[in-house]
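Visitor: Sequence and predicted structure below; questions after.
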Amino acid sequence: MAPISHLRAVSGQAEPRRTERPAEVRPLQLACPVTIQRYSDGKLSFKDDQIAEEADIRLTVNGQAEAILARTPGDDLNLVAGYLFSLSRVMCPEDILNIAFSYHGPSRVDVVLKTPVAVRRIYPSPRPVHIAPELLFELKELFERRQSLFKNTGSTHAAALFSVEGELISYGEDVGRHNAFDKAVGRALLEGTLESVTIAMLSSRLALELATKATTANIPVLCGFSAATSSAITYAERNNLSLVGRIKDNSFNVYANGWRFR
């Protein structure tokens, strides 16, 4: 699963290599300074603060309007790749024949895919991996150190993908929890490292849509800091996905397939 030459995973404003024109791209802004009123000690007072940037990007696939993604600007290439992968529109980077971003006026991305209709993804068999429970506490610390935008704004989600040994493979942060996961998956997809991912860690609750994203990427362990929903647990049980939530400093809940932890 080698990345194709004209695409690359990025951590800033995303464009194809051959069409980079930095002077025409708006400066990347992830957080905005604002003045707010804060109530404390029985009174309101003005205070300088930072809020996370949220802006739309319009996605067109093979000439047809696909979606409007409300996202934190940046990592746009990773976001689009991960989004299309989660929908089974692409299976590998080579399925993306061309991608062009425009940041003049409303942000827009036009994608040309090799396969004009949705492909049916064949899920590989779940890998028989086993994980030491203590590893999740180490990954939690690493995860929280990477949440720089959340520390400044308090309003973003994050997703991190790890190998079975605990190596950080990719990371995404966004105002949307689905976007954060798509950014992380998209980066690993474009860098050819997705097959090495064993653990996906999320800051958000473990909902059904996020569980399906994990199985689409053949990630056997999905964990997070919040709780799981009933539909996510049912789905995880049926699809051999290990689902772990409410990770604290020395405890966590296992909702499905705890046999991988020993």
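Guide: Cool, the structure landed.
Visitor: From now on I want contacts and neighbour counts done on CA atoms only, so please keep to that.
Guide: Noted.
Visitor: Now do stretch 133-147: distance to the chain's middle.
Guide: 17 Å (CA atoms, centre = their mean, to the nearest Å).
Visitor: List the buried residues of that stretch.
Guide: Of the residues in stretch 133-147, 136-137, 139-140, 143, 147 count as buried by neighbour count, 16 or more other CA atoms under 10 Å.
Visitor: can you tell me which residues contact the one residue sitting closest to the centre of the chain?
Guide: Nearest to the mean C-alpha position of the chain, counting by CA atoms, centre = their mean, stands residue 181 at 1.9 Å. Each residue near residue 181 by CA atoms under 8 Å, 6 or more residues apart in numbering is listed here: 82, 158-160, 172, 202, 210.
Visitor: Next, check the residues you listed against the strands and list the overlap.
Guide: 158-160, 172, 202 (DSSP state E).
Visitor: before we go on, here's another structure to hold up against the first:
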Amino acid sequence: MKSSVQHTSILKVGNDTHQEVDLLAVEEPMEIRLTYGPVDGRQQSSISVTMRTPGHDFELALGFLFSEGIIQSYEDVISIRYCRGGDQSEKQEAAKENIVRVVLSPDTRLDLQRLQRNFYTTSSCGVCGKASIEALDTLCSPPRSDKFSVNVKAVHQAPAKLRAAQLVFNHTGGIHAAGLFDKDGKLLLWREDVGRHNALDKLLGTSLIGNKFPKDCFLLLSGRVSFELVQKALMGGIAMIAAVGAPSSLAVQLAHQYDITLIGFVRDQKFNIYSGSHRVALEEKTPTFT
């Protein structure tokens, strides 16, 4: 298994300028290949290449397929593995760990043209938004339940809890995270990656494997909130998103349309609620969105 960190030599400049060894978050491409179609007419297709941090690769692939509406559950998948095998050199074998093959059930229908997107993403931003919010109507469920609320204290404490759990960030300082918290602020599950969207896909894929999508929980993101991150949370049935950074205009628009609570700038004992304030138990009466 590939490491998530890599050593590098640096020249540290300061009062005592010197050379030392530093750790970097690894960033490598991962290709997702699909085998699909009826038993008597199986087809293969490469549908995505994403720059990711190695680790939880299978969960990343599954979360991506799920958040894009290609699979509905783990039962749609027959097998998932790296493309290894044959008489390969060590270097070639290592490269194979950057290719994940997912074999779908013959009963799982796949319409590649319907996806209407370029499945190439980078670690800095995803070329992965739908042409419009309306395109999600055929994939997403109705607005989520309002049976839970989160108190202000739980939101304030979440970033520190997620940061403490980030082992790769603690070593490198250069990686994103996505974490799921229950309504009382307990960290249930988290994943790290150089890509924000990859961290969330790993989280969704892990939940998909165990068929345990936590109910009545909120998602915390370590960076900004873009449209595709709200889209992925929506596909996972997550009703509340909090983030350390800012949301984009389209992210807020999507949150409003699907009644998702969206919170940004969670830092310094402050935050902004952009949508769905009814799920945040505030200490005093404040205006709610209409």
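Guide: Arrived safely. Just so you know, these numbers come straight off a predicted model, no measurement behind them.
Visitor: Which secondary structure element is home to the residue nearest to the centre of the first structure?
Guide: Element membership of residue 181 of the first structure, judged by DSSP states H and E, is helix 177-191.
Visitor: before we move on, what about residue 3 of the second structure?
Guide: Residue 3 of the second structure belongs to no helix or strand, assigned by DSSP H and E.
Visitor: Pull the distance from stretch 77-85 of the first structure to the chain's centre.
Guide: Relative to where its chain is centred, stretch 77-85 of the first structure has its mean C-alpha point 9 Å off (CA atoms, centre = their mean).
Visitor: Map residue 71 of the first structure onto the second structure.
Guide: By TM-score structural alignment, residue 71 of the first structure lines up with residue 52 in the second structure.
Visitor: Pull the number of nearby residues for its match.
Guide: 27 (other CA atoms under 10 Å).
Visitor: residue ranges for the helices of the stretch 51-200 of the first structure, please.
Guide: For the stretch 51-200 of the first structure, the helices defined by DSSP state H, counting those that start in this stretch occupy 76-86, 134-146, 148-153, 177-191.
Visitor: want to try CSV for these, with distance to residue 55 of the first structure as columns?
Guide: Formatted as CSV, the helices of the stretch 51-200 of the first structure follow (distance: least, CA to CA, whole Å):
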stretch, distance to residue 55 of the first structure
helix 76-86, 11
helix 134-146, 22
helix 148-153, 16
helix 177-191, 12
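Visitor: Of all the ones you listed, which one is nearest residue 28 of the first structure?
Guide: helix 76-86 (11.2 Å; CA to CA).
Visitor: Would you mind pulling up the elements that the closest one packs against?
Guide: helix 177-191 (3 or more CA pairs under 8 Å, 6 or more residues apart in numbering; DSSP states H and E).
Visitor: Tell me the residues of the second structure aligned with the helix it packs on.
Guide: The aligned range for helix 177-191 of the first structure is 196-210, by TM-score structural alignment.
Visitor: And for stretch 130-145 of the first structure?
Guide: Stretch 130-145 of the first structure maps onto residues 149-164 of the second structure, going by TM-score structural alignment.
Visitor: Residues in contact with the matching stretch: which ones?
Guide: 169-170, 177, 179, 181, 183-185, 187, 190, 220, 222, 242, 244, 266-267, 269-270, 278-283.
Visitor: switch the cut-off to 7 Å
Guide: The contact list for stretch 149-164 of the second structure (CA atoms under 7 Å, 6 or more residues apart in numbering) reads 179, 183-185, 266, 269, 279-282.
Visitor: Show me which of those are buried.
Guide: Buried members of these, counted by 16+ other CA under 10 Å: 179, 183, 185, 266, 279-280.
Visitor: re earlier: from the contacts of stretch 149-164 of the second structure, which ones fall inside strands?
Guide: 179, 266, 280-281.
Visitor: possible to save the residues you listed as JSON lines with distance to residue 71 of the second structure?
Guide: Formatted as JSON lines, those follow (distance: CA to CA, whole Å):
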{"residue": "179", "distance to residue 71 of the second structure": "22"}
{"residue": "266", "distance to residue 71 of the second structure": "33"}
{"residue": "280", "distance to residue 71 of the second structure": "32"}
{"residue": "281", "distance to residue 71 of the second structure": "35"}
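Visitor: Max pairwise distance over those: which two?
Guide: 179 and 281, at 20.3 Å, using CA to CA across these.
Visitor: and of the contacts of stretch 149-164 of the second structure, the nearest to residue 90 of the second structure?
Guide: Closest to residue 90 of the second structure, out of all of the contacts of stretch 149-164 of the second structure and judged by CA to CA, is residue 179, at 35.0 Å.
Visitor: distance of that closest one from residue 228 of the second structure?
Guide: 17 Å (CA to CA, to the nearest Å).
Visitor: now swap in residue 67 of the second structure and tell me
Guide: Taking CA to CA, one finds residue 67 of the second structure at 9 Å from residue 228 of the second structure.
Visitor: and if you look at residue 206 of the second structure?
Guide: 19 Å.
Visitor: Residue 94 of the second structure too?
Guide: 30 Å.
Visitor: Can you report how many residues neighbour residue 33 of the first structure?
Guide: 12.
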